[in-house]
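Enquirer: Predicted model and sequence below, questions to follow.
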Amino acid sequence: MLKQSIHAAAKKMQIDFAEVTENINHMGERGSSREEILLSYLEKYIPIKYEMNNGVIIDATGEQSRQQDIIIYDSFNSPVLLNMQSTKMIPIESVFSVIKVKSSLNKVEINKCVNNISSVKSLVKDSLDGINSPTAGFVFAFTSSTTLETLLDNLVEANNEVEKHKQISALCVLDKGLIVNVSKKGLKDITLLPNEDTTPAIIKNTAENNLMLFYLLLMQYLNQSSVSVPNLLKYANAGELLNIEYSIPKKHVPLDGYYELDGGRVELDTAYSIMKGSKLLKKMEDGTASLRDIMLYLSRHLMEILTYTEQAYGSKSTDIEIYGKDYKVSDLERAIVVYNKLNNGEEVNKQELDFYTKLSNDMYTHYQSQVLLSKQ
C-alpha cells in the first residue's frame, strides 16, 4: 500500500512541477512552488513530530547557516527563535535534517548545494544533555539536463573544498536516480553521514522508485537520529536574543566561589578582601584622595591585588598599571616599606626618602591628571 501511494505521489509531483514550470516565469515564485510541491508530499508521509519549514539555522555562538528550503526539526521541544511567515530561525540542536530543493540540477547548482549544506554542518551543537546526532543534508531535484555520471563528477569536484563530515548525505534527481554514499568495505551499505570510509555511488531507477528510495533514506535517518533541547541561556549570552549580566549585592557574595576572567580564575574571597578598603577606594574614585590615602591603600592591598592579577591571568606580574602608568612591582614594594617606616616614626635614610618621595609624587601627579580628565 505504501509503495503504491508513493508511486502515485511521484507521478503527481511530476505533473505539478510541469504545470509550475509551464505557467510561472518568475524564478522566485517558481522556487517557492517547487518547495511547496515536495513539502505537500512529505507532510503526508512524515510523522507529525517532525516540523518542516524554510528558514535559517543558528547556533549558540551566533553563527547562522544560509537560507534553507526545508528544515526538518523537533516540533515538540524546539523553540523557534524567529517565527515570521516568510522565514523561521531554528536552533541547530533541534534540527534533524535539511533538504535543498532544485528545479533542475547542474554543476553550478551542485556547488550551491554543497556550500549551503556545509553552512549547516559547520554550526556547533551545544545541547543541555550533550546528546545530538549530526545534521543530515539532502538534495532533491525534479530533473537534470545532464547524466547522473556527470553530476557525480561535479559533486566530487565540489566536495574537494569541503570536509567529509560536512558533505551532502544523499542527492535525488526525481526522473533519473540518486547519488548516495556507500561504505568502502563491501560497497553496498548506504551511509547517510559521509566519512573517510565512504565513497559516492549512483542508483538509477524510475521516478516512482527514486522517490520511494529518497523517502526511505530520509525516514531511516530521522528514525535513527536524536536531537536535544538547546541551551537557550547560551543563545541569549551570544547576543542574538539579549545580554545577561549578573549582579550580586556585596552582602550576598559567596566567598567560597570564583569567577572566570580571560582564561584565568579569580577567587571571590581575594576580590572581596581588596574591596574592604572601599572607603579609600571611593575617595580615590571621587578624586578626593590624598597622597597618603593612595599609599595607605597600596600598603594594605598591594599583595592582594597581585594575587588577584595572578589568578586572573595565570602568571605573576612584574609591572602594574596605576593611573595610566606602569610601575615596577619591586619599586612599589620598596616604596611601601619606606611609607610604613615613616608612618611608624622609624628612621629613614636620605636615599630611601628620596626614592619614596619621587615615586609617590609621580604617582600622585598621574592620579590628579586622571581626575582632571574624568571631569572634562
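Expert: Done, it's in.
Enquirer: Please make it C-alpha for all contacts and neighbour counts, starting now.
Expert: OK.
Enquirer: Quick test: name the residue nearest the centre of this protein.
Expert: Taking CA atoms, centre = their mean, the centroid of the chain lies closest to residue 61, which sits 2.4 Å from it.
Enquirer: Would you confirm that it contacts residue 235?
Expert: Yes. Contact criterion CA atoms under 8 Å: residue 61 and residue 235 qualify, at 7.0 Å.
Enquirer: ok so, going back, which strand or helix spans the residue nearest to the centre of the chain?
Expert: Assessed by DSSP states H and E, residue 61 sits outside every helix and strand.
Enquirer: ok, so what distance separates it from residue 330?
Expert: Per CA to CA, to the nearest Å, residue 61 is found 42 Å from residue 330.
Enquirer: Residue 130 too?
Expert: Distance from residue 130 to residue 330, by CA to CA: 49 Å.
Enquirer: Pick out whichever of those two has more residues nearby.
Expert: residue 130 (14 against 11; other CA atoms under 10 Å).
Enquirer: Make sure the more buried one is indeed in a strand.
Expert: No. Counting by DSSP: H, G, I helix; E, B strand; the rest coil, residue 130 is not found in a strand; it is coil.
Enquirer: quick one: the strands in the protein?
Expert: Using DSSP state E, the strands of the chain run over residues 50-58, 68-74, 82-83, 88-91, 95-104, 136-143, 170-173, 177-183, 198-204, 258-261, 264-267, 319-322, 325-328.
Enquirer: Dump those strands to TSV, plus distance to residue 223.
Expert: Below are the strands of the chain laid out as TSV (distance: least, CA to CA, whole Å):
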stretch	distance to residue 223
strand 50-58	11
strand 68-74	12
strand 82-83	26
strand 88-91	20
strand 95-104	10
strand 136-143	12
strand 170-173	16
strand 177-183	18
strand 198-204	21
strand 258-261	41
strand 264-267	43
strand 319-322	60
strand 325-328	62
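Enquirer: closest to residue 23 out of these?
Expert: Shortest distance between residue 23 and the strands of the chain, using CA to CA, is found for strand 95-104: 14.1 Å.
Enquirer: Now do that closest one: which elements does it pack against?
Expert: helix 27-45, strand 68-74, helix 107-121, strand 136-143 (3 or more CA pairs under 8 Å, 6 or more residues apart in numbering; DSSP states H and E).
Enquirer: how far does it sit from the chain's center?
Expert: 22 Å (CA atoms, centre = their mean, to the nearest Å).
Enquirer: for comparison:
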Amino acid sequence: MNQAFRDLFGAKVAGAVASAKALGQVDHSGLKGALREVLVRSLLRPFLPPSIGVGHGIVISAYDDQSTEQDIVIFNRASLPCILIDEESGLFPLESTLFTIEVKSRLNATELEKTHEKAARLEKLRHTPGETTPEHVIPCLFAFETDLVQKTDLHRYQELIGTSDPSIREICVVGQGRWFWTPQGWHHTPPTDTYSEVAGLIDGISSVYERVQATRSRPLLLNYVD
C-alpha cells in the first residue's frame, strides 16, 4: 500500500460522491445524467491506458443490430474505428467495445430493472465470425448510493432474475460494495472508508480488458459499411 496514492484516490472518489449527491438535488434529469457520466469518466480515464477509450453512445454490430444508449462505453482504440459525433459521443462497433457502464446517482428497483433490460438487449448483438468464441461486452452498473437499507442490491438483482444467469456482470454501489460475476458465481469486494469497492471496479476493468479483446475478431471496415 502507498499511503499518498490511497489518500489521493480516496479524496478523488469522495469528491465525486459529494458532487453526485449535490446534483441529485437538481431537478433536470438530462443535466444530472450528463454530469454524473462525466464524474465517473473522471475516475476511469486516469487509470486506463491510452489505448482504451471512454465514450458515450450506442453499440452497433455488422448485422445492423444496435444497443440502447449507453451511459459509458469503454472501447479499444486499436480495433475498428468508432464514429464519433463529438469528442466522446457516437457509435461503437461491437468488436471494439469491451465494457459498458450504467450510472445512477441513487439506485432503486425501477432503475435496476431498466439497467437489466438494457444489458439483456446488449447481449443479443452478434459478433462477426472469428477463430475463437468471442467474449461479449461486460455490462456494469455503478451507483453513487442506493435506497436499500436492509439488503444489498445484489440480493435485489437476484430476486429480479431468479435462476437465470445475470445480464449485468458487475455491480458497484458506493458504500455498499462491488460484485462481479464469473461462471463460478458472484464475487464480492466489501466497502471501506477508502472506497475499495470503487478501486475494485477500476482494477477489474484494467486487468480484464486484454483478455476480452484477445477473443475478438478484427473484421474489415467493409463489414460495417458495405
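Expert: Arrived safely. In this text the structure is predicted, and so the values were computed from the model without any measurement.
Enquirer: Nearest to residue 355 of the first structure among the helices and strands packed on strand 95-104 of the first structure would be which one?
Expert: Nearest of those (CA to CA): helix 107-121, 62.4 Å.
Enquirer: which other helices and strands contact that closest one?
Expert: Using 3+ CA pairs under 8 Å, 6+ apart, helix 107-121 of the first structure sits against strand 95-104, strand 136-143, helix 148-159.
Enquirer: of those, which approaches residue 371 of the first structure most closely?
Expert: strand 95-104 (54.7 Å).
Enquirer: Mind telling me what residue 53 of the first structure corresponds to in the second structure?
Expert: Counting by TM-score structural alignment, residue 53 of the first structure lines up with residue 55 in the second structure.
Enquirer: Quick check: chain neighbours aside, which residue is closest to its match?
Expert: The shortest distance from residue 55 of the second structure to any non-neighbouring residue, by CA to CA, 6 or more residues apart in numbering, is to residue 88 (4.5 Å).
Enquirer: Quickly note the distance from the one you found to residue 213 of the second structure.
Expert: 21 Å.
Enquirer: And the helices in the stretch 201-350 of the first structure?
Expert: 207-224, 232-237, 268-275, 278-286, 291-313, 329-343, 350-375 (DSSP state H, counting those that start in this stretch).
Enquirer: of all those, which lies closest to residue 142 of the first structure?
Expert: That would be helix 207-224 among these, by CA to CA, at 9.3 Å.
Enquirer: For residue 119 of the second structure, which non-adjacent residue is closest in space?
Expert: In space, residue 119 of the second structure is closest to residue 167, 5.4 Å off (CA to CA, 6+ apart).
Enquirer: Wait, the one you found touches residue 115, no?
Expert: No. Residue 167 of the second structure is beyond contact range of residue 115, at 9.1 Å (criterion: CA under 8 Å).
Enquirer: Would you reformat the strands of the first structure as a markdown table and include mean neighbour count and distance to residue 352 of the first structure?
Expert: A markdown table is the format used below for the strands of the first structure (neighbours: other CA atoms under 10 Å; distance: least, CA to CA, whole Å):
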| stretch | mean neighbour count | distance to residue 352 of the first structure |
| --- | --- | --- |
| strand 50-58 | 21 | 63 |
| strand 68-74 | 23 | 73 |
| strand 82-83 | 12 | 68 |
| strand 88-91 | 23 | 65 |
| strand 95-104 | 23 | 70 |
| strand 136-143 | 23 | 73 |
| strand 170-173 | 25 | 80 |
| strand 177-183 | 23 | 80 |
| strand 198-204 | 17 | 77 |
| strand 258-261 | 12 | 38 |
| strand 264-267 | 18 | 35 |
| strand 319-322 | 14 | 21 |
| strand 325-328 | 13 | 16 |
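Enquirer: Between the ones you listed, which one is closest to residue 157 of the first structure.
Expert: Of all the strands of the first structure, strand 198-204 comes closest under CA to CA, at 12.0 Å.
Enquirer: can you list the helices of the stretch 201-350 of the first structure in JSON lines and add distance to residue 41 of the first structure?
Expert: Below are the helices of the stretch 201-350 of the first structure laid out as JSON lines (distance: least, CA to CA, whole Å):
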{"stretch": "helix 207-224", "distance to residue 41 of the first structure": "10"}
{"stretch": "helix 232-237", "distance to residue 41 of the first structure": "33"}
{"stretch": "helix 268-275", "distance to residue 41 of the first structure": "59"}
{"stretch": "helix 278-286", "distance to residue 41 of the first structure": "69"}
{"stretch": "helix 291-313", "distance to residue 41 of the first structure": "58"}
{"stretch": "helix 329-343", "distance to residue 41 of the first structure": "73"}
{"stretch": "helix 350-375", "distance to residue 41 of the first structure": "67"}
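Enquirer: For burial, what's the neighbour tally of the aligned partner of residue 35 of the second structure in the first structure?
Expert: Using TM-score structural alignment, the partner of residue 35 of the second structure in the first structure is residue 33. Using other CA under 10 Å, the number of residues around residue 33 of the first structure comes to 18.
Enquirer: for the second structure, what's the longest helix?
Expert: helix 3-23 (DSSP state H).
Enquirer: report the angle between the axes of that one and strand 97-104?
Expert: 50 degrees (axes from the mean of the first three to the mean of the last three CA atoms, to 10 degrees).
Enquirer: quick one: contacts of helix 3-23 of the second structure?
Expert: 32, 35-36, 39-40, 43, 105, 144, 194-195, 198 (CA atoms under 8 Å, 6 or more residues apart in numbering).
Enquirer: go again using 10 Å as the cut-off
Expert: 24, 29, 31-33, 35-40, 42-43, 104-106, 143-145, 174, 193-196, 198-199 (CA atoms under 10 Å, 6 or more residues apart in numbering).
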